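Chemist: Quick one: sequence plus predicted model below, questions after.
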Amino acid sequence: MKQEKKYLRIDLAPRLMQRLLGRKVWIAFAIVLLSAAACPVAEAQFSGPALGIDTQVNPPLTITTDPAILFPSKRDIYLGDGDLISVHLFANADYAPTVRVGLDGVIQLPLIGNVQVQGLTLNQAQDLIADKLKAAEMFRDPQVSIQIMESPNQVCTVIGELHGVVPILGERRLFDVLAAVGGGSGGGIGVTTIVVGGGGLPSTASHIITINRYGAAQPIVVDLGTDPAKSAMANIPIFPRDTIVVPRVGVVYMLGAFKTQGAIPLQQNSPITLMKVTALAGGNLFEGSSGDLRIIRTTGLTRQVVRVDLKRIIRGQDPDPVLQAEDIVFLPTNPMKAAISSGGVSTLLGIASILILAIQQR
């Protein structure tokens, strides 16, 4: 009996240790969870809300047609912070200070002190300095001229599908700016480069661009068009501080049993149809269920699924549907065709033998 009790104690000791260790592990795990919940460092970062399904992509814009806005007769240069200017007085070589516009838009000139020139044109700044010299009774009728020595503001910015900064001295034409930035190839299927006025636009770029002009109340919307004979109407002048926005054109998504899956940009010069995007995707594969092709279109929060027969469309028996931006073309896979395609001739012979055997047993 003593030996049995001894063995019993030896067997129970490891079990008790395991239970105690197990409790300690669970307690430690609970402490870690509570500390993580109470500690603000454990909170996940969030980069911001995603666009909702009802968000409008490339909303329609009103094309600017007013010649006075598109082709202004004259536009002066605006002064801004960082500009290095030289001030001169006619017939007075002694007064020729060279100063830089501060971050607050102020320059400090001899005899008159601080002068706010931020956002003023050259003519306005010249008149303001002349008035201050005259008010200080330093000169009777000063003739002031300002020369810009160097300036970080004499540039235009291109953003969107094209992006870059182009220096502007006076004015440049829109096509010159686009050519200076340079085009590239987009990331879609059947990528081509659209040549406009000597500059390249990627296939994902829209031909309707927006120009935010400094000092203008409304943005300028220009349609580059697709007819080279009419491109002169879109080649408008670009001035310093203009921002050119080249938006992205809509795409159609190819999904399923196509040779190449992905996004196909909409063409600018003609509507894109189902047969066109099928050709750009390399055609449908053998295992695709051509009689059950689906066009998925989302309008706001409503999703519509239209089933069409691709074979009948190719034969001309059904009309070729015109696709819209953000449409999804889905071609499901036929299981039998997929098995044949993956297995090859051996699978086909096996299916044939099974069919023969089933016929013989009848």
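Modeler: Perfect, thanks for sending it.
Chemist: Please make it C-alpha for all contacts and neighbour counts, starting now.
Modeler: OK.
Chemist: what separates the most centrally placed residue in the chain from residue 183, distance-wise?
Modeler: A centroid search over the chain (Cα atoms, centre = their mean) returns residue 160, at 5.3 Å, as the residue closest to the centre. Residue 160 sits 12 Å away from residue 183, going by Cα to Cα, to the nearest Å.
Chemist: OK, contacts around residue 272?
Modeler: For residue 272, the contact set (Cα atoms under 8 Å, 6 or more residues apart in numbering) comprises 266, 322-324.
Chemist: So which of those are in helices?
Modeler: Judged by DSSP state H, the subset of these located in helices is empty.
Chemist: from these, which two are the most distant?
Modeler: Spatial extent of the contacts of residue 272 (Cα to Cα) is set by the pair 266 and 322 at 11.0 Å.
Chemist: sorry, back to before: I'd say the residue nearest to the centre of the chain and residue 246 touch.
Modeler: Yes: under the criterion of Cα atoms under 8 Å, residue 160 makes contact with residue 246 at 4.8 Å.
Chemist: what about residue 148, how many neighbours?
Modeler: Neighbour count for residue 148, taken as other Cα atoms under 10 Å: 15.
Chemist: Find the helix or strand that it is a member of.
Modeler: strand 144-150 (DSSP states H and E).
Chemist: Against that first model, consider the following:
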Amino acid sequence: MKAFSSYVMQLTQMPTKIVLCLLTLILFTPAQAAEVASLNYRLAPGDAIRINVFQQPDLTLDTRISENGSITYPLIGSLQLGGETLAAAEQQIAAGLRQGKYVKDPQVTITLLEIRGNQVSVLGQVSRPGRFPLDTQKTRLSDVLAMAGGVTASGSDIVVVSGIREGRPFHKEVDFPSIFSQGERNENILVAGGDVIFVDKAPVYYIYGEVQRPGVYRVERNMTVQQALAQGGGISLRGTDNGIKVYRKDAKGDVELKESELYDPVRADDVIYIRESLF
């Protein structure tokens, strides 16, 4: 008992923020602590919640938020809670009870029982496209792509995330490989319920004429014409690297014919033609 009193005395001498952090670590498991820290969580369709009103056990309700974001609560009726924080939802219920004169000074507490409405859609060039639940409020882009089996070989490096943040449209293009290769960890963003994650096809170029393996190939980062030729197996014995022709679309979609050098960059949808040597 004496040791515990000494510990409490030490706590009282610490700054308030440090004390709160310590209490969070002591009283909660890591998963629970993460939930407590996520005070800005917004309710979504499918979430299961428990509503308690202090000293009013008859008003305790376990319910699930409907597809349109509403619940039906005793005495008040329909309430729109989808998109609200827990605190805002508590205030909304308290206001309804107070204005209806059902409870003089209601103290409402909402507990999040299950985050089920929090699903994201993963579309495009992934192994298992579909909808996936967010089991926690700290799910990152890499976690969701792993659920979908990862990006396929034909998938782009750019991953597009669209959704709603704080009531406003959200759109972000993430250079996914750079998260790991260049340490851009801030780009590994947190995803939210309702997000749509899209992986487009990787850009390609076409090569034909006097090359070993004419065909369609992926445009790699900072790729040059020389590297593009190497992917095609190199120039054949009958070909020449003099006067390499590149057919390229301009901003209007018109095709332009360009004479290209070996170290010129390759762009998406380029058509590279290697002509036959005259000698």
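Modeler: Ah, there it is. Nothing here was measured: the structure is a model prediction, and the numbers come from that model.
Chemist: What does the TM-score come to for these two?
Modeler: Superposed pair, TM-score by TM-score structural alignment, normalised by the length of the second structure: 0.71. Supporting alignment: 237 aligned residues with a Cα RMSD of 3.1 Å.
Chemist: After superposing, tell me the mean distance of the strand holding residue 148 of the first structure to the second structure.
Modeler: Its aligned residues in the second structure lie a mean 2.9 Å from strand 144-150 of the first structure after superposition (mean Cα distance after the TM-score superposition for the first structure).
Chemist: Surely residue 37 of the first structure is within a strand?
Modeler: No: checked against DSSP: H, G, I helix; E, B strand; the rest coil, residue 37 of the first structure lies outside a strand; its state is helix.
Chemist: which residues touch it?
Modeler: So residue 37 of the first structure contacts nothing (Cα under 8 Å, 6+ apart).
Chemist: what residue of the second structure matches up with it?
Modeler: Residue correspondence to the second structure (TM-score structural alignment): residue 37 of the first structure is left unmatched.
Chemist: and what of residue 112 of the first structure?
Modeler: Aligned partner of residue 112 of the first structure by TM-score structural alignment: residue 76.
Chemist: can you give me how far stretch 258-266 of the second structure is from the chain middle?
Modeler: From the chain centre to the centre of stretch 258-266 of the second structure is a distance of 37 Å (Cα atoms, centre = their mean, to the nearest Å).
Chemist: Buried ones in it, by neighbour count?
Modeler: Within stretch 258-266 of the second structure, the residues that qualify as buried are 260-262, 265-266, counting by 16 or more other Cα atoms under 10 Å.
Chemist: Any chance of CSV for those, columns distance to residue 109 of the second structure?
Modeler: Below are these laid out as CSV (distance: Cα to Cα, whole Å):
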residue, distance to residue 109 of the second structure
260, 69
261, 69
262, 68
265, 60
266, 59
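Chemist: In the longest strand along the second structure, which residues are buried?
Modeler: The longest strand of the second structure (DSSP state E) is strand 155-165. Buried residues in strand 155-165 of the second structure, counted by 16+ other Cα under 10 Å: 155-163.
Chemist: can you check stretch 146-159 of the first structure too?
Modeler: Buried-residue list, stretch 146-159 of the first structure, by 16+ other Cα under 10 Å: 146, 151, 153-158.
Chemist: what's the burial count for residue 24 of the first structure?
Modeler: Residue 24 of the first structure: 12 surrounding residues under other Cα under 10 Å.
Chemist: any idea where the strands of the stretch 101-250 of the first structure begin and end?
Modeler: For the stretch 101-250 of the first structure, the strands defined by DSSP state E, counting those that start in this stretch cover 106-109, 113-116, 144-150, 155-160, 164-167, 172-173, 193-196, 199-202, 208-212, 220-223, 237-238, 243-246.
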